[in-house]
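Visitor: here you go, sequence then predicted model.
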Amino acid sequence: MQTKKFMGGKDHDINIEFLNRLLYHREELSGEEIESWLSSENNRKLLDEAAMYNRALCSFKYVSAKEKEKERLRLMNRIKSPGKQLFRWVGYAASILILVSAGLVFYMSSSDNRPEQLSIQEKINPGEFKAELVLPDGKKILLAAKEAYVDSSKGVVVKNDQTNGLVYSKNDASTDKSEKTYHTLKVPLGGFYPLLLSDGTKVWLNAGSELKYPVEFNGEVRDVYLHGEAYFEVMKDKIPFVVNLEDSRIEVLGTSFNVNAYKGDDNIFATLKSGSIAFYSEKEKIKTVIKPGQQLKMNANSGETFVRDVDVNTYTSWTEGIFNFNEMNLDEIMKIIARWYQVDVVFRDEKIRYDEYYGKMPMYSDIEDVLRKIEMSGNVKYKLEGKMLTITESKNGIN
């Protein structure tokens, strides 16, 4: 029998939601709301950690005083309203400094001036901003290892940096429209990367995913090929945009949606945020159109499809740095954890796989914090040895 477990309580979820609005939807909040929220020490610590995550995503090998100041100003501009100071703690949250060098991680904030030294071999770190670009001749470029990569061939300028990701933009050079040139962006386990295609479509690639796409779109269709998980904000155009998956495809004109199609998984999921998409199952030879707030699930073996209403944020919040485990069972949650933290998961008791859990956590959380919340919420115990994570049933549901 399927049971439901709640992680961290409602107050924790409310604080995570408020933090998300503060960082990404500042215009929705008043100065009084922010002042009140930041009066809590726990909330200030949460904001502190969020700033750390944003800094970590930039993946600078060394952080100079100049770069630290740029980060401080960026965080201030995001959180304060134009021309008006809203709270006195902005210096607190922006004082975070991450240094990654010589195999060590140092974390310092104004709440604790004592540096903490952690060996990478002793700690499983969350995912980071990294990817590999594969060119037509097979050449591979490690994007996270470069501050910039620029290529202006084929009539398209390709730029990469650790803030905006990989960006393709058209220039005035003449191009050969008879043949498409494809690039492939590969995001390893423990990675994440944004991409702006030459037609203006935005893509976020999750851990363990890859996307093959034309450097410049031409012809009667804008086609890309996905393995893994990606969130798309498709630029509206009369030319259809097609996401090709294994034994299926998704066709749109202009819309926002998430696709989860990892190799080896039993199901493929397409979740629609806005617009409309047509999902084609090659095995069933059927077309299904879904509306915003709906999710299509296709059995990867049979091709059978099923549509249900869902909370879209559950399936898109990863693009904003939040684990949202609502409506997910333990098996689904552990697949996410395995890809993000690069661990191998083993279930010793099969029946606990399908217990549902409800809760949200920052993706920059320490893996032990995530596992402890799951352990405290349900009848499970975990054991982490190196990269091996073992999940067992807890006797009598007591941990």
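Guide: Looks like it arrived, so ask away.
Visitor: C-alpha only now, for contacts and for neighbours.
Guide: Noted.
Visitor: can you map out the helices along the stretch 251-399 of the chain?
Guide: Along the stretch 251-399 of the chain, the segments classed as helices by DSSP state H, counting those that start in this stretch run 313-316, 330-341, 367-377.
Visitor: helices or strands next to the longest one in the packing?
Guide: The reference is to helix 330-341. strand 344-347 (3 or more C-alpha pairs under 8 Å, 6 or more residues apart in numbering; DSSP states H and E).
Visitor: distance from the chain centre to the longest helix along the chain, please.
Guide: Longest helix in the chain, counting residues (DSSP state H): helix 41-58. Relative to its parent chain, helix 41-58 has a centroid offset of 16 Å by C-alpha atoms, centre = their mean, to the nearest Å.
Visitor: just list what that helix packs against, helices and strands only.
Guide: When contacts are defined as 3+ C-alpha pairs under 8 Å, 6+ apart, helix 41-58 packs onto helix 9-24, helix 90-93, strand 97-101, strand 128-129.
Visitor: quick one: the helix or strand that comes right after that helix to chain centroid distance?
Guide: The first helix or strand that comes after helix 41-58 along the chain, using DSSP states H and E, is helix 65-79. Distance, stretch centre to chain centre, for helix 65-79: 23 Å (C-alpha atoms, centre = their mean).
Visitor: any idea how far residue 349 is from the spatially closest residue to residue 371 that is not a sequence neighbour?
Guide: Spatial nearest neighbour of residue 371, excluding adjacent residues (C-alpha to C-alpha, 6 or more residues apart in numbering): residue 382 at 7.1 Å. Computed as C-alpha to C-alpha, to the nearest Å, the residue 382 to residue 349 distance reads 12 Å.
Visitor: put this next to the previous one:
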Amino acid sequence: MKETKRYIQIQTIARQLCDIMQQHELKDIGELKEWLEHNNTAIEIIKSLMDDSELSKKIELYRQQDKEQAILSLRTKIQKHQRHRVIIRISRVAAVIVLLIGCGLLYHKLSQQEKHQTLASTISSKLSPVIITPNGQHYDLSKVLTDTTHNLNIAYKSTEEIKYTYQPPAVDIEEEGYNQLIIPNQCNYQVTLCDGSVVRLNAGSRLEYPNSFPSHERKVRLTGEAYFEIKHDGRPFMVEVRQASIRVYGTHFNINAYQETNIETVLVEGKVGVSIQDSTYQEKILKPNQLSRLNLLTGEQEIVDVDVQKYIAWTTGFLRYDNDSLELLIEDLSRWYGADFDFKDNKLKNIRISASINKDTPLEEVLAMIQTTAKIKFHLIERRYIITQ
């Protein structure tokens, strides 16, 4: 019974293939196979051919057609018989075609779709950068800012950058409330402040700043990571990061404050001083190509010479690691790709790794590279990657 049913299904598929051949004027099975392999809609064609519900409909349709044709003339019966022989001949290879294309092309395409769908389900939806004004108004920077936002003093906005109207230092104003520029995971954003200074914010960061700086100083507050290019105009520029202060003397530098207790400041050019607010801690001056690592709990500060390109690689679309901990790399991947990770054994966090990762590389390719390099495995369980040895 099952074999009879399967035969009817194969024969029905064969008849559908015949219809396709006739519709597209294909001469033989070879042309049919080539047409299916190179047709962009082949996957839908094969799926429809093999769909049980669609097969049932086709079987009933062809049975009805056969009943109607049974009362036709002898000539019609002969033609039908000839076509039936073609169908039988095609039915012999129909299963082969279905296997070759259905189990090859279809399986490959569907498996790729499922792979990407599974991966997509592990990655949180991408959010947009927003500005929160001192009076509590929220502005989504992925949308067009209307005329009602003229009081923001914004001169230009795109999906990746915002520029404030330039105001010279001679303007004497009282210090006003601070805007909050909030950058979610999975994106970077650049802001040009009203003094012409440029700040590039990394994923999962926040910058607080006024629309206009007072005449005696410029001050902003940072959470997360940012690269600063400060324009010299005679006024001191201060970056407050929790209890720490970075005083700028006209310079390019990077601040990484993702961790609660440690703040890393890397100087590219110019001069900066790092200190702890409201304490007797003496400010320490950095020279170009130096890194300051400040522990807010102990007050200890380490200053070392470094390759600054490693620390600012994220501004050019790369993540660079040089004998760094696997924990650091995973934290960066979580922020950039919006995926969740858990270590099965905390000892794995201390594995050292060196790598350069293009941030446009799909996550599954990055994880495959890390598995090979660090000799670890990623297991996707309930939308989280579990890291094991």
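Guide: Looks like it arrived, so ask away. Just so it is clear, the structure is predicted and the values come from calculations on it, not from any experiment.
Visitor: can you calculate the TM-score here?
Guide: The TM-score (TM-score structural alignment, normalised by the length of the second structure) is 0.64; 274 aligned residues with a C-alpha RMSD of 2.7 Å.
Visitor: that older thread, of residue 382 and residue 349 of the first structure, who's got more company?
Guide: Counted by other C-alpha atoms under 10 Å, residue 382 of the first structure and residue 349 do not tie: residue 382 has more neighbours, with 20 against 13.
Visitor: give the contact list for the residue in the second structure that that one lines up against.
Guide: Using TM-score structural alignment as the criterion, residue 382 of the first structure maps onto residue 378 of the second structure. Contacts of residue 378 of the second structure were listed using C-alpha atoms under 8 Å, 6 or more residues apart in numbering, and they are 367, 371, 385-388.
Visitor: give me that answer again for 10 Å
Guide: Contacts for residue 378 of the second structure (C-alpha atoms under 10 Å, 6 or more residues apart in numbering) come out as 341-343, 364, 367-368, 370-371, 384-389.
Visitor: now residue 330 of the second structure, nearest residue through space, not along the chain?
Guide: For residue 330 of the second structure, the spatially nearest residue (C-alpha to C-alpha, 6+ apart) is residue 341, at 7.4 Å.
Visitor: pretty sure the one you found sits against residue 349.
Guide: No: between residue 341 of the second structure and residue 349 there is no contact under C-alpha atoms under 10 Å: 11.5 Å.
Visitor: hey, what's in contact with both of these two?
Guide: With C-alpha under 10 Å, 6+ apart, residue 341 of the second structure and residue 349 have common neighbours 330, 387.
Visitor: measure residue 321 of the second structure to residue 213 of the second structure for me?
Guide: Distance from residue 321 of the second structure to residue 213 of the second structure, by C-alpha to C-alpha: 37 Å.
Visitor: point out the most buried one among the helices of the stretch 251-399 of the first structure.
Guide: Each of the helices of the stretch 251-399 of the first structure was assessed for mean neighbour count using mean count of other C-alpha atoms under 10 Å. The highest is helix 313-316, with a mean of 20.
Visitor: ok, residues contacting it?
Guide: With C-alpha under 10 Å, 6+ apart, helix 313-316 of the first structure has contacts from 204, 230-231, 257-260, 269-273, 293, 295, 319, 322-328, 359-360.
Visitor: what is the longest helix belonging to the second structure packed up against?
Guide: Counting by DSSP H, the longest helix found in the second structure is helix 74-97. Here helix 74-97 of the second structure touches helix 2-23, helix 29-38, helix 52-69, going by 3 or more C-alpha pairs under 10 Å, 6 or more residues apart in numbering; DSSP states H and E.
Visitor: of those, which is nearest residue 193 of the second structure?
Guide: Across those, residue 193 of the second structure has its closest neighbour in helix 29-38 (53.2 Å, C-alpha to C-alpha).
Visitor: show me which positions of the next helix-or-strand element following the closest one end up buried.
Guide: Using DSSP H and E, the helix or strand that follows helix 29-38 of the second structure in sequence is helix 42-50. For helix 42-50 of the second structure, a neighbour-count test (16 or more other C-alpha atoms under 10 Å) marks 42-43, 45-46, 49-50 as buried.
Visitor: next, format these as TSV and append distance to residue 331 of the second structure.
Guide: Shown next, in TSV, are those (distance: C-alpha to C-alpha, whole Å):
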residue	distance to residue 331 of the second structure
42	41
43	39
45	44
46	43
49	46
50	45
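Visitor: of those residues, closest to residue 283 of the second structure?
Guide: Of all the buried residues of helix 42-50 of the second structure, residue 43 has the smallest distance to residue 283 of the second structure: 66.1 Å, by C-alpha to C-alpha.
Visitor: what's the burial count for residue 88 of the second structure?
Guide: Residues lying near residue 88 of the second structure (other C-alpha under 10 Å) number 16.
Visitor: list the contacts of the residue nearest to it when sequence neighbours are not counted.
Guide: Excluding the flanking residues, the one nearest residue 88 of the second structure by C-alpha to C-alpha, 6+ apart is residue 11, at 7.2 Å. When contacts are counted by C-alpha under 10 Å, 6+ apart, residue 11 of the second structure is found next to 5, 17, 59, 84, 87-92, 94-95.
Visitor: hmm, 8 Å instead?
Guide: Shown in contact with residue 11 of the second structure (C-alpha under 8 Å, 6+ apart): 87-88, 91.
Visitor: again, but for residue 356 of the second structure
Guide: Contacts of residue 356 of the second structure (C-alpha under 8 Å, 6+ apart): 318-321.
Visitor: swap in 6 Å and give it another go.
Guide: Residue 356 of the second structure makes contacts with 319-320, as judged by C-alpha atoms under 6 Å, 6 or more residues apart in numbering.
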